[in-house]
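# got a predicted structure here, sequence first:
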Amino acid sequence: MFNVANYLETIGYAGSNEPTLDTLRAVQKQHLMSVPFDNSVNANVDRGLSVWDDVDIDPDESYESIVVGGRGGVCYELNGLFRFLLTGMGYDYQILAGAVRQVTGGFGPDLEHIFGCVRLDGELWLVDVGIAGPHYIEPLRVTSEVQELYGVRYRMFESDGYWVVQRKPKTGDWQAIYRFRMQFRDIDEWNDPDPSLVEFPPGLVAVGTFIHSRATENGQIVLIGRRCLKVADGEESVRVLVDPVEYKETVNTILNPETRGVS
C-alpha cells in the first residue's frame, strides 16, 4: 500500500517532510540514486499505441513492485510514483509532457515523456525521475538563466512554442535533453491520444534497445545497449562494454545498489 513515510524511508531520505525547495532537491536526488530506470521489464516491441494504456498507474501496485520490490521502471511509472509522493507531501505538482531528443538530433512526439513541475514561491521547478539518459538529478528552475548542478550546466529557452532544455558537461557542446510545451496536462490525455502526438516517425528510434540508468552522489551512470556513459562532477566518459561479464556486472550495479539510496 502506498505510504509516503515508508516511501521516503525506503529511498533513503531521512530529512524534513516540509514541502520546501531544499526538501524537493534532496528527495529527487535520493529517488534517482535509489530507484533505477529500466525498460527491460516492459520490453515489448509489438504493443503499438497500447503502450499508453498503462500510463495511469495504480499507485499501490507500482509502489509495491518498484519501491518496495526493488525493480526499476520507465518514465510513466517512476514519474507517476513521484507525482503521488510529492502531492502526498503537500507540493503543488502539475504534469508536463516532453519530446525527448533522439540520436538523429530531432525530437520524438509531444506526448512521448511524462514528467512534471512544482510551483514554489511563485516559481516553477522541473522535476523528473524517469528519463533514461543523462539529465538533471535535482530540480531545475524554469528560467532562461544558466544553472549548474554537480559540474554540469543547464539552460532552457523558448523556441517555436516549446521550452527546450539543454545540458553541457565540462567538455562538450550544449545538447538538448527534451522540449516541452508549458501546458499542464491531465493523465487522461494519454488514454486515447492523437496518434501524431505519440507515434515515432519511422527510423527515429532503435526499437528494443535496453536502457538502464541510475544517479550517483555526483553524477549518473547510463547504459544504452552496451554503450556505458558515466558522469562524475561534470566529467563524462563513454565505453562500449564488449565483454559480456562486464556488461552484466554493470547492469547489476545500476539495478541493484548494495543499499537503497546509496551510490
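Structure's in. What do you need? Quick caveat, the model's predicted, so the values are computed rather than measured.
# okay, CA-based contacts and neighbour counts for the rest of this
OK.
# the stretch 51-200 of the chain: strands as residue ranges?
92-100, 113-120, 123-127, 140-141, 147-149, 152-159, 162-168, 175-180 (DSSP state E, counting those that start in this stretch).
# tell me which of those strands lies nearest to Y76.
Among those, strand 113-120 comes nearest to Y76, with 5.8 Å by Cα to Cα.
# buried sites along that closest one?
For strand 113-120, a neighbour-count test (16 or more other Cα atoms under 10 Å) marks 113-118 as buried.
# from the contact counts, what lies against it?
helix 75-88, strand 92-100, strand 123-127 (3 or more Cα pairs under 8 Å, 6 or more residues apart in numbering; DSSP states H and E).
# now the last one against strand 92-100, angle please.
In other words, strand 123-127. 60 degrees (axes from the mean of the first three to the mean of the last three Cα atoms, to 10 degrees).
# what about versus this one:
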Amino acid sequence: MEPLGTARTDAYLRRLGAARPARSTADSLRELHLCHLRTVPFENLSIHLGDELALTRDAVFDKIVTAGRGGICYELNAGFAALLGALGHRVELLQARVYGKDGALGVPYDHLALRVDGRWLADVGFGDHTAHPLDLDEPGEQKDPGGVFLVRPARNDGEGGGGDLEVLRDGVPVYRLETRPRVLADFRTGAWWHRTSPDSGFTKGPVCSRLTEHGGRITLRDHTLIATSADGDRTEEELTTEEEVRAAYRTGFGIVLDRLPVPLHPRP
C-alpha cells in the first residue's frame, strides 16, 4: 500500500496526538497502535448515514484525519498501514475470516489485519481486541490488557488450513488469518457485503466505540451509551433525545453529525 507523504503523515500523527518517532521500532509501533485505538473510533456510521465506503488510501485518510471520523476494519487498518509505511515500517495487508458466535467462519475478506515488519500482527480495526500488536513469532500465550491471546496454525478442516493462522482470545477463536499478502482493492467485495447484507452485523444498527485512556471502553450503540472500566465494571445510559445522542458523539468520540444514523436493517 502506498505510504503517505510528509505533510499527511504529520497530520495523521497530530490526529493521534503522537510525536513522530525518532526511529521506527517495535516500541514505537506499540505506542502508535495504542494511540490509534484511543483516538480513532471503530464506527459503522457511514453505513447508516447512506454514505459511500470508499477503499482508497486518499478516501481513508480524508475520513480519519480530515473529517475526524473513524471507520470499520478496512478503513482503520488501511489508514494505519499508510501511516506506518510512511514511518519506515514494512506493512502487508492480510485477509481474515471472523468466527461467529456459532463457531462458523464468516465470508472471505471478512476482516483486514496487518503484518508489520514480518513479525507483528497489528489490528486497530476490530473494536474490543488487543491494545498492542501480537508477536507472530511467539508460539505461546501473550498477555495483553484485552485478554490472553494465542496465535497458532489453523487446522486443515476444509475451511482453509494450510498455512493459515488462528487468533484466539481467552481460549476462544476470534478469526482465521490468511498469511498471503493482499492489496486494498481485494477487500472491496467484503466491504460491500458488510455494508449491504441483512446478514451483516454492521447493518443492524449504528455503533461507535473506542478504548479510553484508563484502559476501559466507551461505546454508543444505537441510543445506548455504554461505559466499561478496565476492571470490567459496566454502566449503561439510554439517551432519549437526538441532542443527547449528538452530544455523546461529540464528547465521547469527537464526531460532529448534522443528522443521526438510521439503522439500515434494524434488529427485529
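Arrived safely, thanks for sending. Because the structure is predicted, anything quoted here is derived from the model rather than measured.
# so for S16 of structure 1, which of the strands of the stretch 51-200 of structure 1 sits nearest?
For S16 of structure 1, the closest of these is strand 113-120, at 16.3 Å, according to Cα to Cα.
# which residues touch the closest one?
20-21, 75-76, 79, 83, 91-100, 124-131 (Cα atoms under 8 Å, 6 or more residues apart in numbering).
# so the closest residue to N44 of structure 1 other than its chain neighbours: helix, strand or coil?
Spatially, and ignoring its direct neighbours in sequence, N44 of structure 1 is nearest to G208 (7.5 Å; Cα to Cα, 6 or more residues apart in numbering). Put simply, G208 of structure 1 is coil when judged by DSSP: H, G, I helix; E, B strand; the rest coil.
# give me the number of residues near G208 of structure 1?
Per other Cα atoms under 10 Å, the neighbour tally for G208 of structure 1 reads 12.
# give the aligned equivalent of it in structure 2.
Per TM-score structural alignment, the equivalent position to G208 of structure 1 in structure 2 is K204.
# hmm, back to that, which of the helices and strands packed on strand 113-120 of structure 1 sits closest to P244 of structure 1?
helix 75-88 (27.0 Å).
# sorry, back to before: which of the contacts of strand 113-120 of structure 1 count as buried?
With neighbours counted by 16+ other Cα under 10 Å, those contain buried members at 21, 75-76, 79, 83, 91, 93-100, 124-131.
# can you map out the helices along the stretch 151-268 of structure 2?
188-196, 242-253 (DSSP state H, counting those that start in this stretch).
# how near is the aligned partner of L114 of structure 2 in structure 1 to R185 of structure 1?
By TM-score structural alignment, L114 of structure 2 lines up with G116 in structure 1. According to Cα to Cα, to the nearest Å, G116 of structure 1 stands 9 Å off from R185 of structure 1.
# do the same with L8 of structure 1
Applying Cα to Cα to L8 of structure 1 and R185 of structure 1 gives a distance of 26 Å.
# do the same with N3 of structure 1
Applying Cα to Cα to N3 of structure 1 and R185 of structure 1 gives a distance of 25 Å.
# V67 of structure 1 too?
Taken as Cα to Cα, the span from V67 of structure 1 to R185 of structure 1 is 25 Å.
# mind putting the strands of the stretch 51-200 of structure 1 in CSV, distance to Q30 of structure 1 included?
Formatted as CSV, the strands of the stretch 51-200 of structure 1 follow (distance: least, Cα to Cα, whole Å):
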stretch, distance to Q30 of structure 1
strand 92-100, 18
strand 113-120, 17
strand 123-127, 13
strand 140-141, 16
strand 147-149, 15
strand 152-159, 18
strand 162-168, 21
strand 175-180, 21
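# nearest to N44 of structure 1, of those strands?
Using Cα to Cα, the nearest of the strands of the stretch 51-200 of structure 1 to N44 of structure 1 is strand 113-120, at 17.5 Å.
# what residues are shared contacts of G116 and R185 of structure 1?
Joint contacts of G116 of structure 1 and R185 (Cα under 8 Å, 6+ apart) are 94-97.
# picking that back up, now distance to V51 of structure 1 too, for the helices and strands packed on strand 113-120 of structure 1, in TSV please.
Below are those laid out as TSV (distance: least, Cα to Cα, whole Å):
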stretch	distance to V51 of structure 1
helix 75-88	10
strand 92-100	16
strand 123-127	23
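# between those, which gets nearest to P257 of structure 1?
Closest among those, using Cα to Cα: helix 75-88, at 17.2 Å.
# list the buried ones in the closest one?
Buried, per 16+ other Cα under 10 Å, within helix 75-88 of structure 1: 75-86.
# mean deviation of it from structure 2?
Helix 75-88 of structure 1, aligned to structure 2 and superposed, deviates on average by 1.0 Å (mean Cα distance after the TM-score superposition for structure 1).
# where does that helix end up in structure 2?
By TM-score structural alignment, helix 75-88 of structure 1 lines up with residues 73-86 in structure 2.
# give me the contacts around that stretch.
1-6, 9, 12, 42, 55, 57, 60-61, 64, 70, 90-93, 111-114, 123-126, 184, 187, 191.
# and it, how far out from the chain middle?
10 Å (Cα atoms, centre = their mean, to the nearest Å).
# now stretch 250-260 of structure 1
Using Cα atoms, centre = their mean, the offset of stretch 250-260 of structure 1 from its chain centre is 17 Å.
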